[in-house]
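Participant: A predicted structure for the sequence below; I have some questions about it.
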Amino acid sequence: MDLFDTAPIALPHADLRYTPHWVDARTADHWLAELLARTPWEQPQVFIHGQHFPVPRLLAWYGDDDASYRYSGMTHQPLPWTPLLAEIREWVQVEVGERFNGLLINHYRDGQDSMGWHSDAEAVLGANPTVVSLNLGGTRRFDLRRVGSTRIEHSLELEHGSLLVMAGQTQHYWQHQVAKTRKPCAPRLNLTFRLIRSQP
């Protein structure tokens, strides 16, 4: 871990910190290969304007027994922590100084897989949630815009082995996306750790 590379991202009403080389390349390569091979990926569908559409990526939800997670009309029951994911979670908890009981892994197979504009502001995450994003594989652009705006205000290249921490009031005031791209893009995994609080 190279903590000296950690840099805050200066945006109003946001607490964002980015560490580009949080784990060394060899460790990141090992984690990527293991997770690509062993994760039971799903591609759920969302219901929009009377039709069902598959989400444009694969995903898996891991967590403690009581950490079910509902967003975008879908309820995810947690898979049990694997030894590798439990180890990664411990590294993340030590780094951030907070506890996490859930993990959403998004698998972007190529540049056509994406994540639309959203905030991680579900009630089960609490008032000022901390969401930690570990990035493995191909580099993808991460965009930020103010809630209620259509203009991208900041973009960040999320690199292999990097860690992005979003905390404080970030989710109240900012939305983020991973847009489609026509550029050649290697498969990418995004591991987002969060704390699911008592169900409302």
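Facilitator: Happy to help now that I have it.
Participant: can we go C-alpha only for contacts and neighbour counts from here?
Facilitator: Noted.
Participant: Next one: the residue sitting furthest away from the middle of the chain from V131, what distance?
Facilitator: Largest separation from the mean C-alpha position in the chain: G50, at 28.0 Å (Cα atoms, centre = their mean). Distance of G50 to V131, given as Cα to Cα, to the nearest Å: 31 Å.
Participant: same question, M74
Facilitator: 19 Å.
Participant: Same question for S155.
Facilitator: S155 is 18 Å from V131, by Cα to Cα.
Participant: Could you do H154 as well?
Facilitator: Distance from H154 to V131, by Cα to Cα: 18 Å.
Participant: dropping in the other structure now:
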Amino acid sequence: MSIEVQGSLFTDEDSDLGHLGASVTRRELSRGAWVDVRPGWASSVDLFDRLVGDVDWRAERRQMYDRVVDVPRLVRFYSETERWPNAALIDAKTALDAHYRQELGEEFATAGLCYYRNGSDSVAWHGDNIGRSATEDTMVAIVSLGATRQLMLRPRGGGPSLKFTLGHGDLIVMGGSCQRTWEHAVPKSTRATGPRVSVQFRPRGVR
């Protein structure tokens, strides 16, 4: 795989990106799903402003029942053959590959970005189960940058939900059967909330 990027933003002070190890806490869920959390993984990297300014964010519209509505966030998906907007994303992918490659059985390949401009932007309950993840175990690694938001998880088909509070630089990885047996969402916030960028790393063929 060859992805063109600008020079790396990470310095020696950011070496924790290459050493996830025991700093990652795993929570086993039901039906073969699990979640890893690593608070403050990228907190020393001033990446949020660069992504907000450099990414060619796109507004999407989709059919909702009998009308077409705006998707309540801006998005940009980068395939493995595209030029990624910042070398810091490649460095993060490399660190994730080093930590998870043996368990995952492959490398992460794509980067999907979401820009939540304020508390009114959100994403509804869903699983990233388009493609191979509809039938295979996989991983989706999310780096949260900017304002603190809630990521909710619940068993598909109903059941008590879990709440993860993600601050700037926090890493959460959903693995095993999570994308097909659980759902996740970022709900709207009724409190004044600043902007947030979510970076989702996925293997090839997973959306």
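Facilitator: Perfect, thanks for sending it. From a predicted model like this one, the values you see are computed outputs, not experimental measurements.
Participant: For the aligned residue in structure 2 for R197 of structure 1, which residues are in contact?
Facilitator: Taking TM-score structural alignment for the superposition, R197 of structure 1 sits opposite G205 in structure 2. Listed by Cα atoms under 8 Å, 6 or more residues apart in numbering, the contact set of G205 of structure 2 reads 131-133.
Participant: Specify which residue of H154 and V131 of structure 1 has the higher count of neighbours.
Facilitator: More neighbours surround V131 than the other of H154 of structure 1 and V131, with 23 against 14 (other Cα atoms under 10 Å).
Participant: Hmm, the more buried one is touching A167, no?
Facilitator: Yes. V131 of structure 1 lies in contact with A167 (Cα atoms under 8 Å); the separation is 6.5 Å.
Participant: out of everything not next to it in sequence, what's closest to the most centrally placed residue in structure 1?
Facilitator: The centroid of structure 1 falls nearest to T192 when counting by Cα atoms, centre = their mean (3.3 Å). Leaving aside its chain neighbours, T192 of structure 1 sits nearest to S133 (4.4 Å; criterion: Cα to Cα, 6 or more residues apart in numbering).
Participant: Give the aligned equivalent of that neighbour in structure 2.
Facilitator: Under TM-score structural alignment, S133 of structure 1 pairs with I142 in structure 2.
Participant: Return the distance of that match relative to S198 of structure 2.
Facilitator: Using Cα to Cα, I142 of structure 2 is found at 7 Å from S198 of structure 2.
Participant: what do you get for E80 of structure 2?
Facilitator: According to Cα to Cα, E80 of structure 2 stands 18 Å off from S198 of structure 2.
Participant: For the two, work out which one has more neighbours and name it.
Facilitator: Legend: neighbour count by other Cα under 10 Å for E80 of structure 2 and S198, higher for S198 (21 against 16).
Participant: Tell me which residues touch the more buried one, please.
Facilitator: By Cα under 8 Å, 6+ apart, the contact set of S198 of structure 2 is 113-115, 142-145.
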